[in-house]
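Enquirer: my questions concern the predicted model and sequence given below.
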Amino acid sequence: MSFVSIFLSKDFIAVTSDGQLTDLENLVPVKNNFRKFEQITKYQYLAVTGDILLLEKIYSLCKKKMNNFYQFYELKIIATEIKELMNNHSNEAVAHVALFGFNQMNNAEIFTIHSNSSCIEAHILVSEDWLIKMFPSDLLKLNIDNLCLEFCENMKVSEIKSPDLVLNCLKDIHHLVAKNDISVNQEFFYEIISRKKDFKEHLKSFFGKITS
């Protein structure tokens, strides 16, 4: 089923995945370098795991609805359309999806959609310092509790949440999952999405002149 982890903070977002596509009927890998996340706009991303045919439909939907690379889109609306698409294929395929990035107010946000859930989980980072999402959730039944606890402790004691620290922690968890699940390989894809620093100038480009 693959493995995706997404770390959100006020200054950056880190997303990682393995690279394996698995024939679930025969439980054999069919591809080893398939990245599970994609940049859709400058600050908004899509991550997916599950049935490859359904994933292709989800990618196509996002590319069609979010076709301006420099525009911010309401991810909640896109997530709702993805959920409708998944519901229409619920009897034939399973998928886990995350839409995430920085919104127009420069806040990190994430919307997760799962075939086995009737709701869309939404989280916008306003008061919290950071948030982590990993899926599929069934992989988390593996014995990674200690690594997750270590990850949380590292985040608490670190005054500056550095991308290197986050990636090292996520890589440890990733490799442990890969050792214990045949649908996950050791290939480690990652990307860092940085929060826009010149945000006032960015707002001007969308809303005209603003005052301080």
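Expert: It's in.
Enquirer: from now on I want contacts and neighbour counts done on CA atoms only, so please keep to that.
Expert: Will do.
Enquirer: and what about the spatially closest residue to Lys65 that is not a sequence neighbour, helix, strand or coil?
Expert: Nearest in space to Lys65, with sequence neighbours left out and distances taken as C-alpha to C-alpha, 6 or more residues apart in numbering, is Ile78 at 7.5 Å. Secondary structure, DSSP: H, G, I helix; E, B strand; the rest coil: Ile78 is helix.
Enquirer: which stretches of this structure form helices?
Expert: Remark: helices assigned in the chain by DSSP state H are 52-65, 75-88, 145-157, 163-180, 199-207.
Enquirer: which other helices and strands does the second one contact?
Expert: Here helix 75-88 is seen to pack against helix 52-65, strand 95-102, strand 108-114, strand 120-124 when contacts are counted using 3 or more C-alpha pairs under 8 Å, 6 or more residues apart in numbering; DSSP states H and E.
Enquirer: try this one side by side with the last:
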Amino acid sequence: MSFVSVIATKKFITVMSDGLAINTETGEEIDQRYKKFHRISKKQFIAFAGNSGLAEEAVRIVGYNNEERDLASIAVSIREQLIKKVPPNIASCQLILGGLEKRKFVIYSFNNDPNRELLFQEPIGDDPVYSFLSDSSNGLNLDKEINKIYPKYGFNTPTKTLKIQKELNNVVADVDPSVNKITFNLTIRK
């Protein structure tokens, strides 16, 4: 399916995705270097996993604007459109909208399942927040895995945070054949 991780602190937000794109119907590999996020403004992004057709449509709908966007409104609108367009039993699409909103880093995570709520996250104090887009990661507990990795590096710089995300991506890729170790990343600072 894919693996995308997003980590937000009060000072920066980092995004990392693997690069493997697979045809969900045939299981055939389409691309090994497929970046699963796009900027939607200078300080905001959209990231995705699952059905690439639905994800790319969401990216197209959101578009790019130089100015800061209202991520909450965009997330609600895109989620509603995805739910109306394709039921989750036909195709799954997971999305994260994130970045700087009203001088704070935020993450909005959602999918096209009407039974799952939109999740809002914002770092409080020195504690980062994180979100993952993943199929099932073959039984991995991603919270447990990231908590094993982060003491090696810490979350105090984007470089260290990206090292955590790279190592986590590799752990997932070792057990999930729909994830590869070729990664793409994005850092947004205040």
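Expert: Yes, it's here. Everything numeric here is computed off the predicted structure, so don't read it as measured data.
Enquirer: quick one: TM-score?
Expert: Superposed pair, TM-score by TM-score structural alignment, normalised by the length of structure 2: 0.89. Supporting alignment: 187 aligned residues with a C-alpha RMSD of 2.0 Å.
Enquirer: could you dump the helices of structure 1 to CSV with mean neighbour count and distance to Ser2 of structure 1?
Expert: What follows is the helices of structure 1, written out as CSV (neighbours: other C-alpha atoms under 10 Å; distance: least, C-alpha to C-alpha, whole Å):
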stretch, mean neighbour count, distance to Ser2 of structure 1
helix 52-65, 15, 11
helix 75-88, 18, 18
helix 145-157, 14, 18
helix 163-180, 17, 9
helix 199-207, 12, 35
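Enquirer: same list (those) but as JSON lines, adding distance to Thr16 of structure 1.
Expert: Formatted as JSON lines, the helices of structure 1 follow (distance: least, C-alpha to C-alpha, whole Å):
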{"stretch": "helix 52-65", "distance to Thr16 of structure 1": "17"}
{"stretch": "helix 75-88", "distance to Thr16 of structure 1": "20"}
{"stretch": "helix 145-157", "distance to Thr16 of structure 1": "15"}
{"stretch": "helix 163-180", "distance to Thr16 of structure 1": "8"}
{"stretch": "helix 199-207", "distance to Thr16 of structure 1": "26"}
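Enquirer: closest to Ala108 of structure 1 out of these?
Expert: helix 75-88 (11.5 Å; C-alpha to C-alpha).
Enquirer: mind listing residues that contact that closest one?
Expert: 54, 58, 61-62, 65, 94-95, 99-100, 111-115, 120, 122 (C-alpha atoms under 8 Å, 6 or more residues apart in numbering).
Enquirer: what about the closest residue to Gln71 of structure 1 other than its chain neighbours, neighbour count?
Expert: Leaving aside its sequence neighbours, Gln71 of structure 1 sits nearest to Thr41 (C-alpha to C-alpha, 6+ apart; 6.9 Å). Using other C-alpha atoms under 10 Å, Thr41 of structure 1 is surrounded by 19 other residues.
Enquirer: hang on, isn't Thr41 of structure 1 packed against Glu74?
Expert: No: look at Thr41 of structure 1 against Glu74 with C-alpha atoms under 8 Å: they stay out of range, at 11.8 Å.
Enquirer: now Lys42 of structure 2: how far from Glu67 of structure 2?
Expert: Noted for Lys42 of structure 2: a distance of 7 Å to Glu67 of structure 2, by C-alpha to C-alpha, to the nearest Å.
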